[in-house]
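Asks: I'll drop the sequence and a predicted model, then ask my questions.
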Amino acid sequence: MRRLPALATFSVLLLPVLGCGYSSYEARLEATQGRLKDDIILNQQLYSAAQGEFAENSIFLRVPQGMAQQPEFELIPLNPDAFEVAASFTSQSANANYALHVLARRDSQEPPNPEEPPRPARGDFRSDVINVLAQVYGPEITSAPIEQVNKTVWPRSDVAPPVAFERLTMTDRNLQLIHLYFYKEESGNANYEAALIWEFPSGEAPTASPNPVDLTLGTFAVGQRAASRFSGRPDQVGGAAGDGGAAVAF
């Protein structure tokens, strides 16, 4: 009979431990269910990640369904050494009445290979992009207003910070709305810089919910976080870059 008080005391002490374990399990289960729901939304709204030069340079991009990648960059001819990625995606359906053009660089921080010819020197990425676009949309783009914007990471997470962009907005000579998103990040042994140029011929950005443009921006990733996404793994905790590095706007 002397054992009963001890057993009762042990049971009282054990209950909070079991309760914490159950709460942790419930939280993990809820997070998994939320991610699965987000994956369904993404797969309904976006195509799988672009391959080719995107995958080769660890740049993860999923465009809205109804858009198709064109054989080459459509805005103007480019210097082949200016960018690692130069791509255009255009609407193929009434549900995607917009276009997306992408320019990106991946500059390795590793020492150059002496057996390979040196790469031609390149100017400032942002200036080079603006110079390209000024030939398309007009010189007004050089003075267009700029703002900091944050896009929710998709699949959504309570621990991942938003994806930070700097957005330039203008209306071009054809009265179409232009949203230019600049992104910059250091990840692993490389510096990444990207410009996502959205054209909205109607003069208005889509307002649907969920918004396919925001989903594209929310799933955008470079470097090690892009490698994780290409492999189908969830983002890691520790910054928007997933490797402890911080994603920053220009």
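Replies: Yes, it's here.
Asks: Please count neighbours and contacts with C-alpha atoms only from this point.
Replies: Will do.
Asks: what's around Leu13, how many residues?
Replies: 11 (other CA atoms under 10 Å).
Asks: In terms of helices and strands, where is it?
Replies: Secondary structure from DSSP states H and E places Leu13 in helix 3-45.
Asks: Show the subsequent helix or strand relative to that helix.
Replies: helix 53-56.
Asks: residues of that following helix that come out buried?
Replies: Phe54, Ala55 (16 or more other CA atoms under 10 Å).
Asks: helices or strands next to the host helix or strand of Leu180 in the packing?
Replies: Element membership for Leu180 (DSSP H and E) is strand 177-187. Applying 3 or more CA pairs under 8 Å, 6 or more residues apart in numbering; DSSP states H and E, we find strand 177-187 packed against strand 163-171, strand 190-200, helix 223-230, strand 247-248.
Asks: switch to 10 Å and redo it
Replies: strand 99-108, helix 125-137, strand 146-151, strand 163-171, strand 190-200, strand 221-222, helix 223-230, strand 247-248 (3 or more CA pairs under 10 Å, 6 or more residues apart in numbering; DSSP states H and E).
Asks: contacting residues around Val17?
Replies: Val17 is in contact with Ser23, counting by CA atoms under 10 Å, 6 or more residues apart in numbering.
Asks: Now do it against Ser11, distance only.
Replies: 10 Å (CA to CA, to the nearest Å).
Asks: now Ala195
Replies: 60 Å.
Asks: Structure two is appended below for comparative analysis:
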Amino acid sequence: MNALTRSISAYWNSSIGKKLIVAVTGIALVLFLFGHMTGNLLVFAGREAFNDYAQFLHHALHGAGIWIARLGLLGAVVLHVVATIALTRQNKSARKPYEYQATIKATKSSRIMIWTGLTILFFVIYHLMHYTIRVGNEYANPALYTDAAYLAKTGEARHDAWKMVIDGFSVWWVAIFYVIAMTVLCSHLGHGVASIFQTLGWNSKKSRPLIEQFSWAYSAVIWLGFVSIPVAILVFKFGR
């Protein structure tokens, strides 16, 4: 085992190392969520605006950018969940019988965070299979999902991502599952964002109430942004 491997192993085995991994991957995911939500809301701007956005993403870095982002997202979620589970197990094994009740309460909260984190990981995998790999649907069929208006205007074919989103959330159980997953995600965020501040030492007794308010406010914005899309399509028949 070389020096680099030993350093990585020692960092991972330390409680501080795992906490920092959880915090850093958490920051990356929090920032990604806001950017992803903003882009998705372009669906309300119509087919052209949303398909322009999708085309930009798929052509970034000659097509490599979108896959770097996808694999980076999946890797960050996996690392975030694995580090959280390892940290909780390490804390549990080190706990003593005479620990304060507050510590036991914190451990119970950590268990809930683990289960919501695993649920989110499952959703990310499903979401990639549904809209990216397009398993079990016809979203990759150019005969059904070619942007006809863009083809007539430019003579070039491009994928009709707007229609794909509309059709995807027109299936009632997909829309409901998405809303449930976003609710679980934002419940996780409500605790998680505040925990990032605490791990990085940006939390104090005076600032804690403000940080908690910001954490839940951010979670509410993310929830409203993401949930508005399937609700508008399923309930209000947007785009149909």
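Replies: The structure has been received and is ready for your questions. Because the structure is a prediction, the values reported are computed rather than measured.
Asks: And the TM-score between them?
Replies: Here the TM-score for the pair of chains, by TM-score structural alignment, normalised by the length of structure 2, is 0.29; 98 aligned residues with a CA RMSD of 4.7 Å.
Asks: relative to strand 99-108, how tilted is the strand holding Leu180 of structure 1?
Replies: Strand 177-187 of structure 1 runs at 20 degrees relative to strand 99-108, counting by axes from the mean of the first three to the mean of the last three CA atoms, to 10 degrees.
Asks: ok and strand 177-187 of structure 1 relative to helix 125-137, angle-wise?
Replies: 160 degrees.
Asks: Strand 177-187 of structure 1 vs strand 190-200, what angle?
Replies: 170 degrees.
Asks: What's the local residue count around Met28 of structure 1?
Replies: Rather than Met, residue 28 of structure 1 is Arg. Around Arg28 of structure 1 there are 12 residues (other CA under 10 Å).
Asks: swap in Gln33 of structure 1?
Replies: Count around Gln33 of structure 1 with other CA under 10 Å applied: 12.
Asks: do Gln148 of structure 1 as well
Replies: Neighbours around Gln148 of structure 1, by other CA under 10 Å: 13.
Asks: show me what contacts the nearest residue to it once chain neighbours are set aside?
Replies: The shortest distance from Gln148 of structure 1 to any non-neighbouring residue, by CA to CA, 6 or more residues apart in numbering, is to Glu166 (4.6 Å). Counting by CA under 10 Å, 6+ apart, Glu166 of structure 1 touches 146-150, 180-184, 195, 248-250.
Asks: try 6 Å
Replies: Residues in contact with Glu166 of structure 1 (CA atoms under 6 Å, 6 or more residues apart in numbering) are Glu147, Gln148, Val149, Tyr181, Phe182, Ala249.
Asks: Which of those residues sits closest to Val136 of structure 1?
Replies: Val136 of structure 1 has its nearest neighbour among these in Tyr181, at 16.5 Å by CA to CA.
Asks: Could you verify my assumption that Glu147 of structure 1 touches Thr169?
Replies: No. If you go by CA atoms under 6 Å, Glu147 of structure 1 and Thr169 don't touch, sitting 8.5 Å apart.
Asks: about what we covered before: which of the helices and strands packed on strand 177-187 of structure 1 sits most buried?
Replies: Mean neighbour count (mean count of other CA atoms under 10 Å) peaks for strand 221-222 among those, with a mean of 29.
Asks: For it, name the packing helices and strands.
Replies: strand 59-60 (3 or more CA pairs under 6 Å, 6 or more residues apart in numbering; DSSP states H and E).
Asks: Would you agree Trp216 of structure 2 falls within a helix?
Replies: Yes. Trp216 of structure 2: assigned to a helix according to DSSP: H, G, I helix; E, B strand; the rest coil.
Asks: What distance do you get for it to Ile180 of structure 2?
Replies: Distance from Trp216 of structure 2 to Ile180 of structure 2, by CA to CA: 17 Å.
Asks: more crowded one of these two?
Replies: Trp216 (20 against 13).
Asks: What residues of stretch 169-180 of structure 2 count as buried?
Replies: Buried-residue list, stretch 169-180 of structure 2, by 16+ other CA under 10 Å: Phe169, Ser170, Ala175, Ile176, Tyr178, Val179.
Asks: Rebuild those residues as CSV, extending it with distance to His59 of structure 2 and secondary structure.
Replies: Compiled in CSV, those are given as follows (distance: CA to CA, whole Å; DSSP: H, G, I helix; E, B strand; the rest coil):
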residue, distance to His59 of structure 2, secondary structure
Phe169, 25, helix
Ser170, 28, coil
Ala175, 28, helix
Ile176, 31, helix
Tyr178, 27, helix
Val179, 30, helix
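Asks: what helix or strand is Val174 of structure 2 on?
Replies: Going by DSSP H and E, Val174 of structure 2 is part of helix 172-199.
Asks: give the contact list for Leu7 of structure 1.
Replies: By CA under 6 Å, 6+ apart, no residues touch Leu7 of structure 1.
Asks: how close does it get to Leu13 of structure 1?
Replies: Leu7 of structure 1 is 10 Å from Leu13 of structure 1, by CA to CA.
Asks: can you give me the angle the strand holding Leu180 of structure 1 makes with strand 163-171?
Replies: 150 degrees.
Asks: Which parts of structure 2 are helices?
Replies: Applying DSSP state H to structure 2 gives helices spanning 3-13, 15-40, 47-59, 64-94, 101-127, 148-154, 161-169, 172-199, 208-234.
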